[in-house]
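1. here's a sequence, model it:
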Amino acid sequence: MASIVIVDGLDLASVRVFLSVVELGSVSKAARRSGMAQPSATARLQKLERQLGVALLDRGPSGSTVTPAGVRVAAACAALLEAAESLVDRADSLRDEQRHLPLAGTRHAIEHFLPRWVAATSLDEVRLHVTDTDTLQVTQAVRSGDAELGLADGPYAPIGLRSEILATEQLVVVVGSSHRWADQSRSVTVHELNAETLVLPRRGSGTRDVVEAALAGHESGVVGEHVEVDSLACARIAAINGEGVAFVPRCRVRQDLERGL
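-> Prediction:
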């Protein structure tokens, strides 16, 4: 128990002063380096000697010199300070990790939902590292630990991950203003859809999963001609340009509809 009491009572500042005396060969110089008065440095050194039960310095008229025992203790003192600094560095690193939040999301979720959610939440101490990708890659990033949080689109919750529905929205069929459906008010049938060229995001997209799940619910599927694009933005442009029928979240085409595109 005595050794525990000694360890608990050790003052790292006193250990640092002693190491400065070893390096500089003078208590007064060590005190100046440590930013304290010489009597305070001397008192710290004397307390350290009492705690360790070892004479660290020979004090004489011309100054103090390190004893042979002090020289041998110095190496352990240096190791103690190094371990303490390592502890503080590790704690700093852990605090940085706690403030850092790697997040993967689809571009649609990041652009249209994330800014509002961040603005409504106190994240002053958190640094977001955001990666945009498709729904498949979002779930893979969370499973692998590359992302702690994922924002994905799609009709189903990802298997094996905890999930929560944060927002719902409607996919709408989008065609260019020159398409024959542009002026009609009635709904189109699945048969009519499959007779058209469909503009679909590549596999891995949550939007594509929604479309295929909806068609499957009508005992159909993507059976007609279709083209694949890299993003919802590309699908929207392709539809406006008359290249086919696209499926786009209503919020992405609201302004187009207001402008009559």
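
2. contacts, neighbours, all on C-alpha from now
-> Noted.

3. all the strands of the stretch 1-150 of the chain, residue numbers only.
-> Along the stretch 1-150 of the chain, the stretches classed as strands by DSSP state E, counting those that start in this stretch are 57-60, 63-66, 100-105, 127-132, 149-151.

4. tell me which of those strands is the most buried.
-> Per-stretch averages of neighbours, counted by mean count of other Cα atoms under 10 Å, single out strand 149-151 among those, with a mean of 23.

5. how would you label Gly160: helix, strand or coil?
-> Here Gly160 is coil, with the state taken from DSSP: H, G, I helix; E, B strand; the rest coil.

6. and it, how far from Arg252?
-> Per Cα to Cα, to the nearest Å, Gly160 is found 30 Å from Arg252.

7. swap in Lys47?
-> 73 Å.

8. surely Glu219 is within a helix?
-> No - counting by three-state DSSP, Glu219 falls outside a helix, being coil.

9. gap between stretch 4-24 and the chain center?
-> In terms of Cα atoms, centre = their mean, to the nearest Å, the centre of stretch 4-24 is set 39 Å apart from its chain centre.

10. correct me if wrong: Asp146 contacts Pro102.
-> Yes - Asp146 is in contact with Pro102 according to Cα atoms under 8 Å; the separation is 7.2 Å.

11. and the strands in the stretch 151-261 of the chain?
-> 171-174, 198-201, 226-229, 245-249.

12. give me whichever of the ones you listed is most buried.
-> Greatest average neighbour count among these goes to strand 198-201 (a mean of 25), per mean count of other Cα under 10 Å.

13. packing partners for it?
-> helix 206-217, strand 226-229, helix 232-240, strand 245-249 (3 or more Cα pairs under 8 Å, 6 or more residues apart in numbering; DSSP states H and E).

14. could you rerun that using 6 Å?
-> strand 226-229, strand 245-249 (3 or more Cα pairs under 6 Å, 6 or more residues apart in numbering; DSSP states H and E).

15. what's the first one in contact with?
-> Just to be clear, that refers to strand 226-229. Counting contacts by Cα atoms under 6 Å, 6 or more residues apart in numbering, the residues outside strand 226-229 that touch it are Thr197, Leu198, Val199, Leu200, Pro201, Arg202.

16. tell me which two in these are the farthest apart.
-> Across the contacts of strand 226-229, no pair lies farther apart than Thr197 and Arg202, at 14.9 Å, counting by Cα to Cα.

17. let's compare: structure for the following, please.
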Amino acid sequence: MNGVSLQGLRVFLAVVESGSVSGAGRALGISQPAVSGHLHSLEKRFGVALLDRDRPIAPTRAGEKLAGHARRVLAATRELEEEMVRQRAPGGTLAVGASTTPAETIVPGAVARLAAECPEVSPRVRVGDTEDTLAALLRREVEVALVGQEPEDARLEARFVEEDRLTAVVRTGDGKLPEVTVEELSRASFVLRERGSATRRAVERTLRAAGVEPKIAAEIGSNAAVAGAVAAGAGVGVLPERALPRSPGVEPLRVKGLGFTRPLVLVTERGRRLSPAASAFIEVCLNRDGR
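-> A predicted model of the protein is given here:
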């Protein structure tokens, strides 16, 4: 015995509501023979007359019962379809990893825009240095990571977000010269980020390329703490330019012929199928401010 089709129920209700086969056909955009075929199939399926063919056509007692069930079935079907659409849309908890600088400069705006565009997504942001963040990504503790260097691990792939410009900083009032040479800088003691930090690696790489082996006065685990130590006179620091407005007590130190830059990138596990929430987060990061 064949099952009942949803289209058959739609046709039956259209006949009941319009009172005619022709009216149902016009409402559904199908031919009268197609309408009659669906009605015949339903009556054959249930073994009872469902319609009184007098004009206007009216449901029999069995037809009234079927009409009530049909309305509930079709309403439930619409609800199911809407729920499946919601399931395709971004939603749920999203685990994001971020190293310190992008956590301070990119993540706040991205989270705000994500909340506006995808309110069903609830991001959980884990902040650490680049090394720890990429390790968490490989352990699948986070689904997407924002860090300050291209990953070397072939299991990971990166998308460029923006260039991050870094600048040497000294305690306010100590930058008496408008510009210092690399040789003068080489005599300074440095307050740098911890070894797992991409900022630290970018600074050391740039200094060593210029022939400077930095003397480390202190290693500190955040940009704000580096700025605080520099403001207290502990040495020369290197901070993202975008962090300077939030770093009282320090000022830029220009170094002739030397510039510090590194990329900020979005990293995902190569070949991993991303959730709609992760894809939405990546989209807002790559297209911030309409870019």
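
18. out of Gly160 and Arg252 of the first structure, which sits in the more crowded spot?
-> Using other Cα atoms under 10 Å as the criterion, Gly160 of the first structure and Arg252 rank with Arg252 on top: 16 against 8.

19. circling back: let's have the helices and strands packed on strand 198-201 of the first structure in CSV, adding distance to Ala213 of the first structure.
-> Output for those, formatted as CSV (distance: least, Cα to Cα, whole Å):
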stretch, distance to Ala213 of the first structure
strand 226-229, 16
strand 245-249, 13
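
20. among these, which comes closest to Glu111 of the first structure?
-> Of these, nearest to Glu111 of the first structure by Cα to Cα is strand 245-249, at 12.6 Å.

21. which part of the second structure matches the closest one?
-> With TM-score structural alignment applied, strand 245-249 of the first structure matches the range 236-240 in the second structure.

22. contacting residues around the matching stretch?
-> Stretch 236-240 of the second structure has contacts (Cα under 6 Å, 6+ apart) with Arg165, Leu166, Thr167, Ala168, Val169, Val170, Phe190, Val191, Leu192.

23. counterpart of the first one over in the first structure?
-> So the one you mean is Arg165 of the second structure. Correspondence of Arg165 of the second structure to the first structure, assessed by TM-score structural alignment: Gln170.

24. how near is its match to Val211 of the first structure?
-> As judged by Cα to Cα, Gln170 of the first structure and Val211 of the first structure stand 11 Å apart.

25. and the helices and strands packed on strand 198-201 of the first structure: which comes nearest Thr207 of the first structure?
-> strand 245-249 (7.8 Å).

26. how much does that closest one stray from the second structure?
-> Aligned to the second structure and superposed, strand 245-249 of the first structure gives a mean residue distance of 0.6 Å (mean Cα distance after the TM-score superposition for the first structure).

27. contact partners for the counterpart of Val199 of the first structure in the second structure?
-> By TM-score structural alignment, Val199 of the first structure lines up with Val191 in the second structure. Contacts of Val191 of the second structure were listed using Cα under 6 Å, 6+ apart, and they are Ala217, Ala218, Glu219, Gly235, Val236, Gly237.

28. corresponding residue for the second one in the first structure?
-> Right, the one you point to is Ala218 of the second structure. Correspondence of Ala218 of the second structure to the first structure, assessed by TM-score structural alignment: Val227.

29. what do you get for Glu143 of the second structure?
-> Using TM-score structural alignment, the equivalent of Glu143 of the second structure in the first structure is Glu148.

30. what is the neighbour count of that match?
-> When neighbours are counted by other Cα under 10 Å, Glu148 of the first structure registers 14.

31. give the contact list for it.
-> Counting by Cα under 6 Å, 6+ apart, Glu148 of the first structure has contacts Pro102, Val142.

32. and with 8 Å instead?
-> Going by Cα atoms under 8 Å, 6 or more residues apart in numbering, Glu148 of the first structure touches Leu101, Pro102, Leu103, Val142.

33. looking for the alignment partner of the first one in the second structure.
-> It stands for Leu101 of the first structure. Leu101 of the first structure maps onto Leu94 in the second structure, with residues paired by TM-score structural alignment.

34. please, where are all the helices along the first structure?
-> 2-9, 12-24, 27-34, 38-52, 68-99, 107-112, 114-119, 135-144, 190-194, 206-217, 232-240, 250-259 (DSSP state H).

35. neighbouring contacts of the third one?
-> For helix 27-34 of the first structure, the external contacting residues (Cα under 8 Å, 6+ apart) are Val17, Phe18, Ser20, Val21, Leu24, Ala37, Gln38, Ser40, Ala41, Thr42, Gly63, Ser64.

36. distance to Ala216 of the first structure added to these, as CSV?
-> Output for the contacts of helix 27-34 of the first structure, formatted as CSV (distance: Cα to Cα, whole Å):
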residue, distance to Ala216 of the first structure
Val17, 77
Phe18, 78
Ser20, 78
Val21, 81
Leu24, 82
Ala37, 83
Gln38, 85
Ser40, 83
Ala41, 82
Thr42, 85
Gly63, 92
Ser64, 89
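
37. can you pick the most crowded of those?
-> Phe18 leads the contacts of helix 27-34 of the first structure on contacts (other Cα under 10 Å) with 30 neighbours.

38. that residue: what's its closest spatial neighbour, skipping adjacent residues?
-> Distances taken as Cα to Cα, 6 or more residues apart in numbering place Leu45 nearest to Phe18 of the first structure, at 6.5 Å, with adjacent residues excluded.

39. which residue, neighbours along the chain excluded, lies closest to Val4 of the second structure?
-> Once flanking residues are discounted, Val4 of the second structure sits nearest to Leu42: 7.2 Å by Cα to Cα, 6+ apart.

40. look up how far Ala238 of the first structure lies from the match of Ala218 of the second structure.
-> For Val227 of the first structure relative to Ala238 of the first structure (Cα to Cα), the value is 10 Å.

41. also Ala41 of the first structure?
-> Distance from Ala41 of the first structure to Ala238 of the first structure, counting by Cα to Cα: 78 Å.

42. just Ile165 of the first structure next, same as before
-> Counting by Cα to Cα, the gap from Ile165 of the first structure to Ala238 of the first structure is 30 Å.

43. quick one, which of the two is more surrounded?
-> Ranked by neighbour count (other Cα under 10 Å), Ile165 of the first structure and Ala238 place Ala238 first, with 20 against 10.

44. enumerate every residue touching that one.
-> Applying Cα under 8 Å, 6+ apart, we find Ala238 of the first structure in contact with Val199, Gly244, Ala246.

45. what number of residues are in the vicinity of the second one?
-> By the criterion of other Cα under 10 Å, Gly244 of the first structure has 22 neighbours.

46. quick check: closest non-adjacent residue to it.
-> Nearest to Gly244 of the first structure is Thr197, by Cα to Cα, 6+ apart, at 4.9 Å.
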